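Starting from these lines, generate the structure:
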Amino acid sequence: MIRSALLLVLSLAALCAQASSTQAWNDQRQQMLNACLKASQFKNAHARGKPAEFDDRVGFSALLIEGTYAQKHMKQRTGSELCLYDRRQQQAFVSEWNPQAK
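Next up, the predicted model:
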C-alpha cells in the first residue's frame, strides 16, 4: 500500500516537473521571439524556422528573422537577419544575414 502511494506521488511529481519545464521552454521561446522581432530593423518581421538552442554554458539561442527593409531606398526588398538571444540577460542582438554573400 505504501509502495503504491509512493509511486503515485513520485509519478505525479515527475509529471508536474515535466509540464513546468515544457511551459518554461515555451515561455523562454516566446520571450526570445518577441525580443528578436523588436530588435529587427524589418517591417513585417517574422521568424523563419526553429531556433538553434546552444548549450547553457554558451547561454545563447539563434533565430533567423525575415522581413522587408523599412528604408525607402531599399524599395520594399526582403532580407534576412540573424538574431542572437542572450538567455541570461534576455537581450536580442541582430545582424544582417546573407548566406550567399562572398
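
switch to C-alpha atoms for all contacts and neighbour counts from now on
Will do.

just the helices in this structure please.
All helices of the chain, identified by DSSP state H, fall at 2-39.

now the lengthiest strand in it against helix 2-39, angle please.
Across the chain, the longest stretch assigned as strand under DSSP state E is strand 42-53. Computed by axes from the mean of the first three to the mean of the last three Cα atoms, to 10 degrees, the angle separating strand 42-53 from helix 2-39 equals 140 degrees.

Let's see this one next, to set against the first:
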Amino acid sequence: MTFACSLGAAARGSAVRRAAVLPALAALLALAAGSAHASSPAAWAELEGKARAACLAASGLAKARVEGAPVMFAAHVLVLVKGRWPQPHMKNQAATFACLYDSRAGTAEAQEWSAAPK
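Now for the predicted structure:
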C-alpha cells in the first residue's frame, strides 16, 4: 500500500518561505541571546566593586578584607570576607563570612562560615 501526498501551489510557497525564514530567525535569536549575557570588562569590574563594598559592610567585621576572587553567578556574587570580631567579648578573634550579593536588588547578606578554607 502506498500513500501519495501532493502540496498545492500555495502550500509549497508557504513551505519555501518557512524554510528560508527559520534559519534566519534562529541566527537572530542566537545573536540576541549572546549579546544579552555579554558585558564589558568595565561592567564586570563595577559589579565586583559593588559586591565587595556591600559584603565588607554586611559582615560587620573589623579590619575586614575580601579573601580571594568573588564568584559570579547569574544574579548573585559570592564573596568571602575575613576580619576580626569587633565585640569586646569576642576578644578580636578572627572570623570568616560568606556573603551573597544580589546584583539585581543591590543587597548583601553575610553569614559566618565556620568551614572556611585555610
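
Got a TM-score for the two of them?
The TM-score (TM-score structural alignment, normalised by the length of structure 1) is 0.73; 79 aligned residues with a Cα RMSD of 1.5 Å.

Over which residues of structure 2 does the longest strand of structure 1 lie when aligned?
Per TM-score structural alignment, the counterpart of strand 42-53 of structure 1 in structure 2 is residues 61-72.

again with stretch 62-81 of structure 1
The aligned range for stretch 62-81 of structure 1 in structure 2 is 78-97, by TM-score structural alignment.

Any idea how far the matching stretch is from the middle of the chain?
Centroid separation for stretch 78-97 of structure 2 versus its chain: 27 Å, with Cα atoms, centre = their mean, to the nearest Å.

contacts for that stretch?
When contacts are defined by Cα atoms under 8 Å, 6 or more residues apart in numbering, stretch 78-97 of structure 2 is touched by residues 51-52, 55-56, 59-72, 98-101, 110-114, 116.

re the thing from before, how about the match of strand 42-53 of structure 1: buried residues?
For stretch 61-72 of structure 2, the neighbour count (16 or more other Cα atoms under 10 Å) marks 61, 62, 64, 65, 66, 70, 72 as buried.
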